[in-house]
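Asker: below: sequence and its predicted model.
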Amino acid sequence: MTRPWVVGITGASGAVYGVRLCRFLLARGLNIHLLITDAGWRVLKEELGWDAARRKEMLEKHFGGYSGGYVYNPIQDIGASTASGSFRTSGMVIIPCSMGTLSGIAHGASDNLLERTADVMLKEGRPLIIVPRETPLHAIHLENMLKLARMGVRIIPAMPAFYQGPQSMDDMVDFMVGKVLDSMDVEHELYKRWGTTEDETKPGDPHRPD
C-alpha cells in the first residue's frame, strides 16, 4: 500500500497552490494528511472565500468524494500520528510555506504540529518539499533556505514559468503544482514540458477535478 503524503498549508499567499495539489492527489487515489496553520486558514478565507469558522465542513466540501482520502488534524494536536517518526509516510510538502514556518523548521522549533512533522521528515530522512512564497527576500530568508537545502530539503519557490504559454491563472497554478509533483515522483500532465510537441503531451490533466 502506498504511504500517505503530508501536505501543509501556511499563511503565505498562494493558498490555491496547496488546494490544487491536494485535489490532484486525492483524484489520483492517493491519501494525504492535511495540516493547516491558523494563518493558513486566514489566507484560505481571504484568497479563496473559505469559511474559516466551519473548517471541517470546508474540508469536506473541497476534498471529500474523491477516490483518495484525507486526514485532518488541528495544528496544535502534537499527539497526532504525523508527529511521530514511527508513523510511516512518503514525505511532506509545505505549499505555500511562509517565512515564519520556514524559519521554525530551519531552527528546529517544532512549535506546532506542522513544524514538528517537518522535523520528523528531517530526522527520519524522508522527502521534505517546501514551496516558499515571499518577495523580496532578505538575508535571513535566504540563509534559512540555504540551511535547509544543505540538509536535503527540496526548495521550489512559487515562480511560475511562461515557456508553456499559460492562458489563465489556472495554467500558472498547474505549472507550479506540476513542478512539485515532479519532486514527489508523481506522474502528471499538468503542463507542456519543454522540448515536447502537442502530440507528445498536452497542458492540463484530464483527471484534474473541476
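Answerer: That came through fine. Note that the structure is predicted; figures quoted are calculated from it, not measured.

Asker: from now on I want contacts and neighbour counts done on CA atoms only, so please keep to that.
Answerer: OK.

Asker: L34 belongs to a strand?
Answerer: Yes. Looking at L34 with DSSP: H, G, I helix; E, B strand; the rest coil, it is inside a strand.

Asker: any idea how far it lies from I129?
Answerer: 14 Å (Cα to Cα, to the nearest Å).

Asker: the structure to be compared is supplied as follows:
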Amino acid sequence: MTPRKTRIVVGVTGATGAVLAIRLLEILRSLDVETHLIFSKWALATMKYETDIPAEHVRKLATYTYALKDLTAPPSSGSFLRDGMIIKGRKLVLVVRETPLSAIHLENMSAVQRAGATIFPPVPAFYTIPKTIEDVIEQSVGRMLDSLGIHVDGFERGEDMRKD
C-alpha cells in the first residue's frame, strides 16, 4: 500500500495578509504537499488590492481549488483525510490578523483554542532583525508550517539567535 502524501486544506478569507497565503502555497508546493485551496469572494478582492499576483496564478499553486459554495468538494466531507484544517479532530491553524482585537474576537479565539485549534497571529519576530517584508513573511509562514508538523528551513528560529 502506498502511503498518502501530506494533505493540507488552505482556506483564505478577505482579511488582509494575502501574501501569507500565497507564500504558504508556494512553500507547500515546493515540498510536494497536496493542497486544497478554497477562497472566499472577499479573499479574491483583498488579494487583488494587496498584490499584483493574478488569482489564476495563485490557484495554480494549489493541487486542487474549489469554489466556495461547492458542497461536493472533497474537503467538505468529514471522511476526507487531511493533515491540517478542521473537521473531525483534524488540526486547525487560524491565522488571525485583525487589530485591535475586540472581546468578541478574543472569546471566539479562546473557544476554538479550547476545542483544539491553534491560534496563530502572524506577529513579526523582531529578534530576527528582518530586513524586508519577505523576511517577515518567511518567518511567519515557516512558523505556521511548524505548527502543522511540516518543518522547512529558510527562516531563523530562536535557537539560531544565540549571541554569546
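Answerer: The structure has been received and is ready for your questions. Computed from a predicted structure; not experimentally measured.

Asker: TM between them?
Answerer: Once superposed, chain against chain, the TM-score is 0.90 (TM-score structural alignment, normalised by the length of structure 2); 159 aligned residues with a Cα RMSD of 1.6 Å.

Asker: equivalent range in structure 1 for stretch 92-110 of structure 2?
Answerer: Matched against structure 1 by TM-score structural alignment, stretch 92-110 of structure 2 falls on residues 128-146.

Asker: measure the matching stretch end to end?
Answerer: 14 Å.

Asker: measure T65 of structure 2 to E56 of structure 2 for me?
Answerer: Counting by Cα to Cα, the gap from T65 of structure 2 to E56 of structure 2 is 10 Å.

Asker: residues that sit against both of those two, list them.
Answerer: Residues touching both T65 of structure 2 and E56 (Cα atoms under 8 Å, 6 or more residues apart in numbering): none.

Asker: ok, these two, which is more surrounded?
Answerer: T65 (18 against 8; other Cα atoms under 10 Å).

Asker: and the alignment partner in structure 1 of the more buried one, what does it touch?
Answerer: Mapped onto structure 1 by TM-score structural alignment, T65 of structure 2 lines up with Y72. Y72 of structure 1 makes contacts with H33, L34, L35, as judged by Cα under 8 Å, 6+ apart.

Asker: measure the residue opposite the first one in structure 2 once aligned to L106 of structure 2 for me?
Answerer: Taking TM-score structural alignment as the criterion, the aligned counterpart of H33 of structure 1 in structure 2 is H36. In this view, H36 of structure 2 and L106 of structure 2 are 28 Å apart by Cα to Cα.

Asker: which one's more surrounded, the two?
Answerer: Counted by other Cα under 10 Å, H36 of structure 2 and L106 do not tie: H36 has more neighbours, with 22 against 10.

Asker: now do that one against N108 of structure 2, distance only.
Answerer: 25 Å.

Asker: next, K192 of structure 1: secondary structure please.
Answerer: coil.

Asker: and the strands in structure 1?
Answerer: 5-9, 32-36, 70-72, 91-97, 128-132, 154-155 (DSSP state E).
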